[in-house]
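Quick one: sequence plus predicted model below, questions after.
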Amino acid sequence: MGRSLPNSIDVFVGRRIRLRRAMLEVGEGEMAAALGVPVGEIRKYEKGESRVSARRLERIAEILDVHFSFFFEDAPFSTGGSSETVKRGAGMSGASGFLSKGRRRPIRRVVPGRGFVKL
């Protein structure tokens, strides 16, 4: 059996996680360490390949210093598959500038209630 397509809301939430992480210039490794998961799991969340539990999403919101509702703003609510809204990248305007590679990131640590703080 082949893999099924990720659910559109999982893809959308994953993109919002990546957007916010990029806005704060937080690396995948930093995020993984703060959550206590392998880097590969962060990648799966951001691609929508792994569903983020409510408890984990709440922790991600705390780390990225946003309310958990941030991850659902302008979300396409559907029952599954890949919706046109997600294919077009709704809610992702301006994200490409934040997702450029090659920038050095300062070392940070997680401070409860404040997210990542530069050291």
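Alright, I've got the coordinates.

Every contact and neighbour count from this point should use C-alpha atoms.
OK.

For this structure, which segments are assigned as helices?
Secondary structure of the chain (DSSP state H): helices at 8-23, 28-35, 39-47, 54-63, 84-88, 95-98.

can you list those helices in JSON lines and add mean neighbour count and distance to residue 109?
Conversion of the helices of the chain to JSON lines gives the following (neighbours: other Cα atoms under 10 Å; distance: least, Cα to Cα, whole Å):
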{"stretch": "helix 8-23", "mean neighbour count": "22", "distance to residue 109": "14"}
{"stretch": "helix 28-35", "mean neighbour count": "16", "distance to residue 109": "8"}
{"stretch": "helix 39-47", "mean neighbour count": "17", "distance to residue 109": "17"}
{"stretch": "helix 54-63", "mean neighbour count": "16", "distance to residue 109": "10"}
{"stretch": "helix 84-88", "mean neighbour count": "13", "distance to residue 109": "32"}
{"stretch": "helix 95-98", "mean neighbour count": "13", "distance to residue 109": "21"}
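
okay, pairing it with this:
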Amino acid sequence: MAGHPVDVHVGTRVRQRRTLLGMSQEKLGEAVGLTFQQIQKYERGANRIGSSRLYEFSKVLDVPVSYFFEEMPVNVLVGPRRGRGRKGGFAEEGTPFEDEKDPLAKRETLELVRAYYKIDEAKVRKRIFEMVKAVGSASRAHKLAGSGKRK
């Protein structure tokens, strides 16, 4: 069960950064004195990360503490809903925390970025970047052209 939307967001950012660095939950846990199960709970937002623990994560993951709060979804920033028949609480329906709908939160995206930056030659990296953009554009154009056809 996920916790407060801010805790879920911070946990997602921990997971994204850890994955981007190619670090396992076990390795992160060892670095901060936790088990991988505790790391899992933090990453899911089931457990709230205290300020001193967040500071430890920022050092191990080599990011400023503010990194964990960046790209906070609007529905979290506006805070509790107020209105008829509702006693506060945070929006849960259709939140951007659903990993499957956010391509930046997918493991595949993070691994692709990691692999891309492992390419030492800038010219090769640039060509791969241009190729992926071209394939994506062609795929999108093909899909759009196909959706207009009648059978």
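Structure's in. What do you need? In this text, all values refer to a predicted model and were calculated from it rather than measured experimentally.

Ok, which of the helices of the first structure comes nearest residue 115 of the first structure?
For residue 115 of the first structure, the closest of the helices of the first structure is helix 54-63, at 4.2 Å, according to Cα to Cα.

okay if I get the helices of the first structure as JSON lines plus distance to residue 74 of the first structure?
Formatted as JSON lines, the entries for the helices of the first structure read as follows, by distance: least, Cα to Cα, whole Å:
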{"stretch": "helix 8-23", "distance to residue 74 of the first structure": "9"}
{"stretch": "helix 28-35", "distance to residue 74 of the first structure": "24"}
{"stretch": "helix 39-47", "distance to residue 74 of the first structure": "17"}
{"stretch": "helix 54-63", "distance to residue 74 of the first structure": "17"}
{"stretch": "helix 84-88", "distance to residue 74 of the first structure": "10"}
{"stretch": "helix 95-98", "distance to residue 74 of the first structure": "15"}
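
Quick one, which of those gets closest to residue 78 of the first structure.
Ranking the helices of the first structure by proximity to residue 78 of the first structure (Cα to Cα) places helix 8-23 first, at 7.0 Å.

what span of the second structure lines up against the closest one?
Residues 5-20 of the second structure are matched to helix 8-23 of the first structure when aligned by TM-score structural alignment.

contact partners of the matching stretch?
Applying Cα atoms under 8 Å, 6 or more residues apart in numbering, the external contacts of stretch 5-20 of the second structure come out as 2, 24-25, 28, 42-49, 57, 61, 67-69, 72, 76, 90, 92, 97, 105, 107, 110-111, 113-114.

Read off where stretch 54-62 of the first structure ends up in the second structure.
Aligned by TM-score structural alignment, stretch 54-62 of the first structure falls on residues 51-59 of the second structure.

where does the matching stretch sit relative to the chain's centre, distance-wise?
Here stretch 51-59 of the second structure is found 18 Å from its chain centre; the criterion is Cα atoms, centre = their mean, to the nearest Å.

same deal with stretch 136-151 of the second structure?
For stretch 136-151 of the second structure, the distance between its averaged C-alpha position and the chain's averaged C-alpha position is 29 Å (Cα atoms, centre = their mean).

Could you do stretch 3-16 of the second structure as well?
Here the centre of mass of C-alpha atoms in stretch 3-16 of the second structure, compared against the chain's by Cα atoms, centre = their mean, lies 8 Å away.

count of neighbours near residue 77 of the first structure?
Applying other Cα atoms under 10 Å, we find 12 residues neighbouring residue 77 of the first structure.
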